[in-house]
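Trainee: what's the 3D shape of this:
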Amino acid sequence: MTTTHILNALPDIPRLYTAISEWLGCLVYLLAIGSRTSRLRMAAVLLPGLAVLVVVQYWAGTLPIAFWIISMCLAVACMYAIIMLASGLGALDGAYLLARAFVLAELVASLHWQLDSFMRPAGHGLYDPASLILLVLIYGGVGLLAWVAERRNFADTQPSVPGRSVFMAAVIAVVTFAMSNLSFVSTNTPFSGRVGLEIFYIRTLVDLCGFAMLYAQQEQLRESHTSAELASINARAYSQHREYMRSKENLEAMGRLAHDLKHQIAALRSQMDPERKSQDFEELEAAVGRYGAQQHTGNPILDVVMSTKERICSEEGITLTMVADGSLLEGMAPMDVSTLFGNALDNAIEALRKVKEPDRRLIKVALYARGQFVVIRIENYFTSPLNWKGNGELATTKTRTDGGLHGYGVKSIRHIAHRYQGEITLRTEHHWFSLCVLLPREGDQLKPMAASATL
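Mentor: You can find the predicted model right below:
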């Protein structure tokens, strides 16, 4: 036979405190996702949201104990509405944040009430100055610690959590809530306590374990996302390098062919009537010259990449101009050279395919030294709107039809810049897009960081 008799039972957590803890849980995770939501929108939802949670909690306090679960579900629904309205996330991402916010709210409320009940002298009211100071310290301190711990997990990427992970987070939240409140339902179980402070200790400990499990889950998801992103960058780099090797072979073959054809054309010209054949031969010679021309920057890898992209630009009706001292890339790995310039020029060419005016289909490339830095600047005209993400990254406008390699061009360039202790900046002005890479030199060459020698 079950019993709900608890020795030295502590009073229930005040409804006002429960509402504040639930509101605080929502606030912590809305702040954790950072710039992906407007501060004004967040404030416009959170302020009335607190009032709604307080009303719901006090209304639930008037209901019979049999409706306790229903009242908790209503409070959780209010938390979900606050998160969705303030963040604009998708349904699954909002549910994932809700599970975490709910467990944090349970932990904060339980920890504060356990300490308050233990430390508050007999006869002192809930709203004595000392009790209010403890309330602010516990709620504010735990909320701040949770935000500091969680912002790294949500700062770089959208949650975009798989459905299975959302389900697991929900299960953890439900089990945590059930186990932490089991003693209030029945003290006659192997996992129940029978003394007031003991019950709150169990509740606080279970809530802390639930929070830790959810934190570990998000950490694992973040690491999995980072690993997948690095794998895609790595695949993109090898794809660019393979393109470079094929282009090198093709350019060498075309160079030999163009050289032979020029001699043959010269021989034919001397035998033909110049007045009748001159124009045809000039056009043929110009075409041969275009395919036989190669860039000479002082870096053989850059020569191949630029020559290949120049030929593509010529076929696309794009004007590519370049002023580059390839010798400044001394110390940069061949794969990094081909990946950096290949990705940057591919992005520029893709943008210019959408530009209709021939005189605006322009790409400018500059590679020069400024003090102890190497500056790489690639600019192109654009007309289509750019897709900026909340963290300042430039998202792709392409569809993922090639195995997921699209969208990682800029990230790959940034990864290479960081490898050589550099940084990149993206800027737009008057329909001109500018990618600038700044790399420090040690002596007369670039040096990669030892910890980042490979992708």
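Trainee: when you work out contacts or count neighbours from here on, use the C-alpha atoms and nothing else.
Mentor: Noted.
Trainee: can you pull the contacts of the closest residue in space to residue 209 that isn't next to it in sequence?
Mentor: Excluding the flanking residues, the one nearest residue 209 by CA to CA, 6 or more residues apart in numbering is residue 176, at 8.0 Å. Counting by CA atoms under 8 Å, 6 or more residues apart in numbering, residue 176 makes contact with 103, 206, 207, 209, 210.
Trainee: please give me the structure for this one as well, since I'd like to look at both together:
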Amino acid sequence: MSIIWIAFEVIINFYEGFMETYFIYKFLPPKTESTKKNIIAFALCFCTLGLLITVMNYLTIFEGILGIVCYLMALFLYALVNRKGSIIKKLFAATVPLVMISLISIITLNFVSSVNSMSIKEIVTESGFARFTVLIFAQALFFISVKLMLKLLATTSENFNAVEWIAIILILAISIIMMFLLHLIAIDSTQRLYINLLILTIVAVNIIIFYMIDSISVKNNQKKELELLKIQEQYSHQYIENASQQYDSIRKIRHDLKDQLSAVYTMIVQGHADESMKYIEKYVNVISISESFVNTDNYIVNAIINSKFAVAATEGIRTNCSCIKSFDGIDDIDMLHILSNTLDNAITASEKITDESERFINLDISKTMDIYRIVVRNAINESVLKRNPSLKTTKLNVHKHGWGIKIIREIAEKYQGRCEFYESDKMFTCLITLKSTLL
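Mentor: Now for the predicted structure:
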């Protein structure tokens, strides 16, 4: 074997490692914004893969399961260290390029073997035109497949949840084992055409199953979005009703203002100062129920907090709010769901306390750098987490309720944040952090 041929095969091996790494690089977003670090990690991965492929080709004719496991570990380590995403998604990203190159190599080998009337072992071991054709044709197909797969996943992968990702990975793993076994049969078989047809059938089944999972996932997401829209509509109606009640209260207060002032004036003139002070205090309490508790630059935040605090006031619940002015980088609908659910839960819990003097709700919304911090505290008369650690709904219509906590957690995950619940000194605390989507 000449030095030129050896160099050619090594270049092919490193190119294959490059394309496998490239798939992960494009499919998963980076953990760091440092271009230098991302380039170094990319180069280390594809160079490691190139060396592994070269060494495995030198040690054995067919890498087999051992080679695939080594390549998978290298790709998965790169995804784990340098790219974002769940463990399942990273495992999928490491598996797909290996499945594609294995499939393409098997089909190409069998096709060229059939055309040239040569055994697969002869093609792999000899440095001739057949071997050259297999290498060039396989890598060209691999390049096209990677591009097409990335384009396909760009429009479908966001629909999948963890269970669906696991199903796809298992199907891919079973498929690659089946294709590898068929390849072993094809090495000494004269019926390579039928084996190729079986392999293509496996590919077709994988494609059909992938689209079926995607279709089911889309329908599930649509169903979920519909439920969210129903919840949003419910809160919108509730806000309109509360706003209407507040408006009626304000109109009544304005209408009665002249009479109230006349009554106070008369009591003062007649020397009933104490009675007039009590009368004014009672009148101020009525007005306070209709006042605005917060005034930010976001009308949805204003509407939700003011309407919920107005409801709390009618139930004898003391409220306190410390809030920032703007909420850049957070979707208005997401803020609606977070504030509606947390404040509803706080009001419900506070209503269970018999002594109204102990009822309170504290809302604190702050921002440090690009991280929003939402803290809702309320009084409790007994431990909620001990009695209901998973915070499942206790309402009768479970299919209509019990979405609140799940929605909050999903929104926190969407913004790379967290949602935590804890208790201390008869006080329940909900802590939510959200990362602004603005760069």
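Trainee: host element of the residue nearest to residue 209 of the first structure?
Mentor: Taking DSSP states H and E as the definition, residue 176 of the first structure sits inside helix 163-180.
Trainee: and for residue 342 of the second structure, the neighbour number?
Mentor: Neighbour count of residue 342 of the second structure, defined by other CA atoms under 10 Å: 22.
Trainee: contact partners for it?
Mentor: Going by CA under 8 Å, 6+ apart, residue 342 of the second structure touches 376, 404, 430.
Trainee: and what of residue 58 of the first structure?
Mentor: Going by CA under 8 Å, 6+ apart, residue 58 of the first structure touches 15, 16.
Trainee: counterpart of it over in the second structure?
Mentor: Aligned counterpart of residue 58 of the first structure in the second structure: residue 54 (TM-score structural alignment).
Trainee: and residue 83 of the second structure, what's its match in the first structure?
Mentor: Checking TM-score structural alignment: residue 83 of the second structure goes with residue 87.
Trainee: could you measure from the residue nearest to its match when sequence neighbours are not counted over to residue 415 of the first structure?
Mentor: In this structure, residue 87 of the first structure finds its nearest non-sequential neighbour in residue 37, 5.3 Å apart by CA to CA, 6+ apart. Residue 37 of the first structure is 27 Å from residue 415 of the first structure, where distance means CA to CA, to the nearest Å.
Trainee: neighbour count for the two, which is higher?
Mentor: With neighbours defined as other CA under 10 Å, residue 37 of the first structure and residue 415 compare such that residue 415 has more, 21 against 16.
Trainee: hang on, the more buried one is in a helix, isn't it?
Mentor: Yes. Under DSSP: H, G, I helix; E, B strand; the rest coil, residue 415 of the first structure sits within a helix.
Trainee: determine the longest helix present in the second structure.
Mentor: helix 192-269 (DSSP state H).
Trainee: mind giving me the packing neighbours of that helix?
Mentor: For helix 192-269 of the second structure, the elements it packs on are helix 87-116, helix 162-187, helix 273-289, helix 299-314, helix 332-351, judged by 3 or more CA pairs under 8 Å, 6 or more residues apart in numbering; DSSP states H and E.
Trainee: reformat these as CSV; add distance to residue 368 of the second structure.
Mentor: Below are those laid out as CSV (distance: least, CA to CA, whole Å):
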stretch, distance to residue 368 of the second structure
helix 87-116, 29
helix 162-187, 31
helix 273-289, 32
helix 299-314, 19
helix 332-351, 17
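Trainee: for residue 254 of the second structure, which of these is the nearest?
Mentor: Smallest distance to residue 254 of the second structure across these (CA to CA): 10.1 Å, for helix 273-289.
Trainee: hang on, the earlier thing: show me what contacts the match of residue 83 of the second structure?
Mentor: By CA under 8 Å, 6+ apart, residue 87 of the first structure lies in contact with 30, 36, 37, 38, 42.
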